[in-house]
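Colleague: Need a 3D model of the sequence below.
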Amino acid sequence: MSAYLVIDIDITNPDNFKEYEDRIFSIVNHFGGYPIVQDDNTTVMEGDWKPKRLVILKFPSKQNIEAFFNSEMYEPLKKIRRANTVGKAIAAEGL
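Modeller: Sure thing, here's the model as predicted:
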């Protein structure tokens, strides 16, 4: 069953975050994932959630998301992301 990694991210240091942006999708692809949404200007339909940048990545399964997120390949980029952003992420299964 497909699964989605939903990310709400605020990039606090764009210059230092560039390396992450340049390298992340090749690692995501390695684990069977690909981006389906990246939006810096979402429209609030209800409530008060206003992501700075909303990213949704589609993977074949939650296991693929967990393998990606906990991989040695991602670890150096995870450090860059954590140093230059504030964010939240969830994994959710599709229908």
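Colleague: Every contact and neighbour count from this point should use C-alpha atoms.
Modeller: Will do.
Colleague: wait, N16 sits on N84?
Modeller: Yes. Using CA atoms under 8 Å as the test, N16 is close enough to N84 to be in contact (6.6 Å).
Colleague: For the two, indicate the residue with more neighbours.
Modeller: A side-by-side neighbour count of N16 and N84, using other CA atoms under 10 Å, places N84 first with 19 against 15.
Colleague: run this one through as well so I can compare:
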Amino acid sequence: MNAYLILDISINDFESFKGYIEKIPAFIQKHDGRYVIQGVEPEVMEGDWKPERVVVIEFPTKEGAKGFLNDPDAQALFDIRHKSTTSKLILAEGCL
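Modeller: The predicted model follows:
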């Protein structure tokens, strides 16, 4: 069953964040993931959720998504994201 990492992100330091943007796609691909939504400015339709940007990454399995998040070689990039952005991340499995 497909799994999705959904990221609500506000960029605080774009210069630092650029390193993450350039290098993280290789790790997503390494774990058979792909961008479904890549850093778009969403249009709020209901409620008070006001994300600045949204990213959705699809993986074939929940384990693949967790493998990506736990990849030791990607941790330095996640540190860059944590230091240069304010973000919220959830993992959700698909219906099919």
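Colleague: what's near enough to touch the residue nearest to S16 of structure 2 when sequence neighbours are not counted?
Modeller: Excluding its sequence neighbours, the residue lying closest to S16 of structure 2 (CA to CA, 6 or more residues apart in numbering) is S84, at 6.2 Å. Residues in contact with S84 of structure 2 (CA atoms under 8 Å, 6 or more residues apart in numbering) are I11, N12, D13, F14, S16, F17.
Colleague: is it possible to export these to a markdown table including secondary structure?
Modeller: What follows is the contacts of S84 of structure 2, written out as a markdown table (DSSP: H, G, I helix; E, B strand; the rest coil):
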| residue | secondary structure |
| --- | --- |
| I11 | strand |
| N12 | coil |
| D13 | coil |
| F14 | helix |
| S16 | helix |
| F17 | helix |
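Colleague: which among those residues end up buried?
Modeller: When neighbours are counted using 16 or more other CA atoms under 10 Å, the contacts of S84 of structure 2 contain these buried positions: I11, F17.
Colleague: To what extent is N70 of structure 2 buried, counted in neighbours?
Modeller: 12.
Colleague: Next one: it from H31 of structure 2, what distance?
Modeller: Per CA to CA, to the nearest Å, N70 of structure 2 is found 11 Å from H31 of structure 2.
Colleague: got it, and I9 of structure 2?
Modeller: Distance, I9 of structure 2 to H31 of structure 2, using CA to CA: 22 Å.
Colleague: And for D71 of structure 2?
Modeller: 9 Å.
Colleague: out of these two, which sits in the busier spot?
Modeller: Counting neighbours by other CA under 10 Å for D71 of structure 2 and for H31 shows that H31 has the greater number, 19 against 13.
Colleague: Spit out the contact partners of the more buried one.
Modeller: Taking CA under 8 Å, 6+ apart as the criterion, H31 of structure 2 is in contact with F59, G64, A65, G67, F68.
Colleague: How about G87 of structure 1?
Modeller: The contact partners of G87 of structure 1, by CA under 8 Å, 6+ apart, come to I7, D8, I9, D10.
Colleague: repeat that for 6 Å
Modeller: The neighbours of G87 of structure 1, taking CA atoms under 6 Å, 6 or more residues apart in numbering as the test, are D8, I9, D10.
Colleague: Many thanks, have a good one.
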